[in-house]
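J.: Prediction below, plus the sequence it came from.
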Amino acid sequence: MTEMVKLTPKDFATDQEVRWCPGCGDYAVLKAVQRTMPDLGADPANTVFVSGIGCSSRFPYYMETYGFHTIHGRAPALATGVKLANPELNVWIITGDGDALSIGSNHTMHVLRRNLDCQILLFNNEIYGLTKGQYSPTSRVGTRSPSTPFGSVDRPVRPCAFALGSGARFVARAIDVHKNLPDVLKAAHGHRGAAFVEIFQNCIVYNDDVFAPFTAKEHAGKQLWLKAGEPMLFDSGTKGLTLDREALNLKVVDVADGDWQAADVIVHDPKNKAVAHMLIDMPIGSFPMALGVIYDDPRPTFESAVREQTEAAISGKSADLQALVSKGQTWQVEKEPREG
C-alpha cells in the first residue's frame, strides 16, 4: 500500500518571482491559499486555478498546480469548460472587482446561476490597479481617480449583493490579512457548487486604507464574524444585531453582561436568504461589516446535471459515426467531367 505524503504550503508555491507592489494585499491572500491547500488535502495534479486580467490574475503563476491565465472577464467561461471536461477537478477562479463586475459581469452572473462546482475568489480593492488607478465598478461615490478627477458619481456594485441576486448558493466575505481567511476558504471549498468569496484587498498604491473604517486595529469592533448557530455579536460581545420586526430590517442593540438572549440578538442561520440580504446591505458606520459565511444553501451543480443528461442520452445506444452522418437527407457531389 502506498502511503500518502503530507503536503506543506511550500509544495503549492512555484519558483516564479511573485510580482505585486510591496505591501499589496494579494501577498497575504496568496499565502493564505497556499497554507489552506494542504489542510484541504488538495492534490496539485487535480487542482486548477483560472484567472482573467488584473493584478489578482497573476495568481496561477504562483500556485504549483495547473492553471490558466485567460482573457479579461472570461475566467468563468474557461473554468466551466475545464469542469465539464473533467468534473473531478478542483477548480478555483481568481478575479478582481474590475475583471468580474465590469467586462466580465455577465460571465460571473452565469457561472453563479448555473451553480458550477468551483470556488470564486473576488479580490475587491475598489480600484483598477493594473491600469494605474482608474475607478472600478465597486469604487465609492466621490472616488477621485485619473478617470474621475472630480470624483465618481457612479453608484457602486456590491459584489455579494450581485452574487446573491445572480442565484449564488454560497456567499462569503473576508479580509486579505485576517487570520480567519483560511477558515472562509475551507468553508467555500466544502460547499458543493459555486462558492463566491469577496476578499477585501488593500491596494496600497492607488486606494490605500479604503477599508480602514473596519479593518484597522482600532476599528476591529466593526467586524461581525458570522458563525452558523451562533449569535450575531460584535465589538467584543458588547453589541449585537436583532430583527426589527416592524421595519423588517436589522438593528444594533447593546448587550449587557453577555446576555445576548435578553437583548434579543438573532442567531446566524446561513440558509436564511432574507437575512443574508440584510447583512450584505448594512451600511458601515452605524452597522458592522458582516464577514465570514453569509449564505450557504447547496443545490445540485451544473456539471452533475450535464453529466446525468449525457448519460441518459447515450444509455442503451452504441456509437456509430457512419449512421450519424448518414442520418436524414444525404447526397454525394459528383465531379463534373472536363470538356474536351
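T.: Okay, I see it.
J.: only C-alpha atoms for contact and neighbour calcs from this point on.
T.: Fine.
J.: chain center to stretch 46-58: distance?
T.: Using CA atoms, centre = their mean, to the nearest Å, the distance from the centre of stretch 46-58 to the centre of the chain it belongs to is 12 Å.
J.: and it, which residues are buried?
T.: 47, 48, 49, 50, 51, 52, 53, 54, 55, 56, 57, 58 (16 or more other CA atoms under 10 Å).
J.: Tabulate those residues (JSON lines), appending distance to residue 211 and secondary structure.
T.: Below are those laid out as JSON lines (distance: CA to CA, whole Å; DSSP: H, G, I helix; E, B strand; the rest coil):
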{"residue": "47", "distance to residue 211": "32", "secondary structure": "strand"}
{"residue": "48", "distance to residue 211": "30", "secondary structure": "strand"}
{"residue": "49", "distance to residue 211": "27", "secondary structure": "strand"}
{"residue": "50", "distance to residue 211": "27", "secondary structure": "strand"}
{"residue": "51", "distance to residue 211": "24", "secondary structure": "strand"}
{"residue": "52", "distance to residue 211": "24", "secondary structure": "coil"}
{"residue": "53", "distance to residue 211": "23", "secondary structure": "coil"}
{"residue": "54", "distance to residue 211": "20", "secondary structure": "coil"}
{"residue": "55", "distance to residue 211": "18", "secondary structure": "helix"}
{"residue": "56", "distance to residue 211": "18", "secondary structure": "helix"}
{"residue": "57", "distance to residue 211": "21", "secondary structure": "helix"}
{"residue": "58", "distance to residue 211": "23", "secondary structure": "helix"}
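J.: ok, second structure coming up, stack it against the first:
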Amino acid sequence: MNGHSPLALVPKTDAKQSMKDFKTDQEVRWCPGCGDYAILAAVQSFLPELGLKRENITFVSGIGCSSRFPYYMNTYGFHSIHGRAPAIATGLATSRPDLSVWVVTGDGDALSIGGNHLIHALRRNVNLKILLFNNRIYGLTKGQYSPTSEVGKITKSTPMGSLDAPFNPISLAVGAEGTFVARTIDSDRKHLQSVLRAAAEHRGTALVEIYQNCNIFNDGAFDPLKDAEVRDDITIRLEDGEPIVFGADRQKALRRTRTGSFEVVDVADVDPSEIVVHDAANPDPSQAFALSRLDSPAFEHTPIGIFRNVDRPSYDEQMRAQVEEAAETQGPGDLAALLGSGDTWRID
C-alpha cells in the first residue's frame, strides 16, 4: 500500500457484510455467458472485505454493456453519459473524501469519446478506481469494431477489415503517468480480486484493464489466455520484486535488450542476474511501458498483474490543502458577497 490509505476517511461498518449485501433486486440483463457476470460476482464478493458502509461507495458508469453495472450494485451509483464517467467521478471524489468512488467503463466508452477524460483523470491522480472492461468490440450497438480491435478485424462497420491501429490501454495509462496500472482477466477470479484489493488501497487513480469476453460479437478473443494447454507459456504473471519468469515449467524469462526493450529467453541460457526483476514502484515508467508492449503481435506474450504502483499525492488531497490554506489566510469566504462583487449592475 502506498502512502496512507485512501479509505481512511471512508466510514466503516460495524456489521459483517457478505456478497448478498451488495446484490440488488434488479434483474441482471447481460447476454447469457457474458464475461460481465464474472466481474460483477468478483466485485460483489470482494467489497465486503473493505468493511465500508455501502452508502459511502459509489459506482459511476458511462454508456455500454458494462455501464449497467451500477444497477446491480447495492451501493450508490450513477449511470452517466458516453465517455464522461471519469469527469463526473472526478467531481464526486474531489468534493467527497468520505466516498470510495469507482468508475466502470468499456473499451469503446473509455477510449473513443472518453479518451481525454480518461487520460486527464490518470495524470491528475484523482482518488478513484477505474475498471475498464476490454472486449475489443462494441457490444451494446451490436458488433462494430472498437478502439482496441485488432488490425484487419472483420465487423459490421469494417466488412473488409479494420484499418485502425488499436490502442493498448496499459501503454496509454502508463504514458499518461498513471500511478496504478494493472491488467487482469474476467475468468480468473483469484487474480482479479487480488488486483482489485490493491487498487482499492491505492492513493490516487487506479486503472484496471479487465479482459472481458463478449461471447456474442467477439467470442474467444482471449481464449489462449484461458486454454490450459498454452496459457502458462504465453501469460506473464507480474509479481512485484520477483524475477519475471514464466512458462509451464518456469523455463522462460525476460531480459533487457540494449535498446531498453524486453526479449524472451530460456532460463537455462542466461545468468540469473540478467533476468529482469519486476519493480512496480519504480517512478520511472519506462519498464512498465516496455512490459505493456509485450502483447504486441511481434511477441505474442501477455503480461497480467500490476504494471505500475507508485506513490504520488492525489489531486483531491492537494486541492483540499489549497482550500484550507485559502480559508486560513483569507477567511472562510462569503458566496453572496463574491457574487455581488466586481463589475455588477442592476437592470430595472
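T.: Cool, the structure landed. Source: prediction; values computed, not measured.
J.: Looking at the buried residues of stretch 46-58 of structure 1, which one is closest to residue 234 of structure 1?
T.: Residue 234 of structure 1 lies nearest to residue 56 out of those, by CA to CA, at 30.4 Å.
J.: Translate the closest one into the numbering of structure 2.
T.: In structure 2, the residue equivalent to residue 56 of structure 1 is residue 66, according to TM-score structural alignment.
J.: Go ahead and confirm that match touches residue 107.
T.: No - with contacts counted by CA atoms under 8 Å, residue 66 of structure 2 stays clear of residue 107, the gap being 9.7 Å.
J.: list residues touching both of these two?
T.: Common neighbours of residue 66 of structure 2 and residue 107 (criterion: CA atoms under 8 Å, 6 or more residues apart in numbering): residue 133.
J.: one step back: dump the buried residues of stretch 46-58 of structure 1 into CSV; add distance to residue 86 of structure 1 as well.
T.: Formatted as CSV, the buried residues of stretch 46-58 of structure 1 follow (distance: CA to CA, whole Å):
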residue, distance to residue 86 of structure 1
47, 11
48, 11
49, 14
50, 14
51, 18
52, 20
53, 24
54, 27
55, 28
56, 25
57, 23
58, 24
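J.: Which parts of structure 2 are helices?
T.: 36-46, 85-95, 107-111, 115-124, 169-175, 189-200, 231-234, 286-292, 315-330, 335-339 (DSSP state H).
J.: how big is the offset of the last one relative to structure 1?
T.: Think helix 335-339 of structure 2. Helix 335-339 of structure 2, aligned to structure 1 and superposed, deviates on average by 4.5 Å (mean CA distance after the TM-score superposition for structure 1).
J.: And the fifth one, by the same measure?
T.: Helix 169-175 of structure 2: mean distance to aligned residues in structure 1 after superposition is 1.0 Å, counting by mean CA distance after the TM-score superposition for structure 1.
J.: Over to the fourth one?
T.: On superposition with structure 1, the average gap between helix 115-124 of structure 2 and its aligned counterparts reaches 0.9 Å (mean CA distance after the TM-score superposition for structure 1).
J.: re the thing from before, residue 134 of structure 2 is nearest to which of the helices of structure 2?
T.: With CA to CA as the yardstick, what comes closest out of these is helix 107-111 (5.0 Å).
J.: That closest one corresponds to what range in structure 1?
T.: Against structure 1, the aligned range for helix 107-111 of structure 2 is residues 97-101 (TM-score structural alignment).
J.: do the same with stretch 205-225 of structure 2
T.: Going by TM-score structural alignment: stretch 205-225 of structure 2 matches residues 194-214.
J.: Endpoints of that stretch, how far apart?
T.: End-to-end span of stretch 194-214 of structure 1 (CA to CA, to the nearest Å): 27 Å.
J.: Enumerate the positions of it that are buried.
T.: Applying 16+ other CA under 10 Å to stretch 194-214 of structure 1 flags 194-204, 206-207, 209-211, 213-214 as buried.
J.: Trace residue 252 of structure 1 over to structure 2, please.
T.: Checking TM-score structural alignment: residue 252 of structure 1 goes with residue 264.
J.: now that match, nearest residue through space, not along the chain?
T.: Take residue 264 of structure 2 and drop its neighbours on the chain: the residue closest to it by CA to CA, 6 or more residues apart in numbering is residue 254, 4.9 Å away.
J.: Which residue in structure 1 aligns with that neighbour?
T.: Residue 254 of structure 2 maps onto residue 241 in structure 1, by TM-score structural alignment.
J.: Quick one: residues contacting the nearest residue to residue 253 of structure 2 once chain neighbours are set aside.
T.: Spatial nearest neighbour of residue 253 of structure 2, chain neighbours left out: residue 245 (4.3 Å); criterion: CA to CA, 6+ apart. Residues near residue 245 of structure 2 by CA under 8 Å, 6+ apart: 236, 251, 252, 253, 254, 267, 275.
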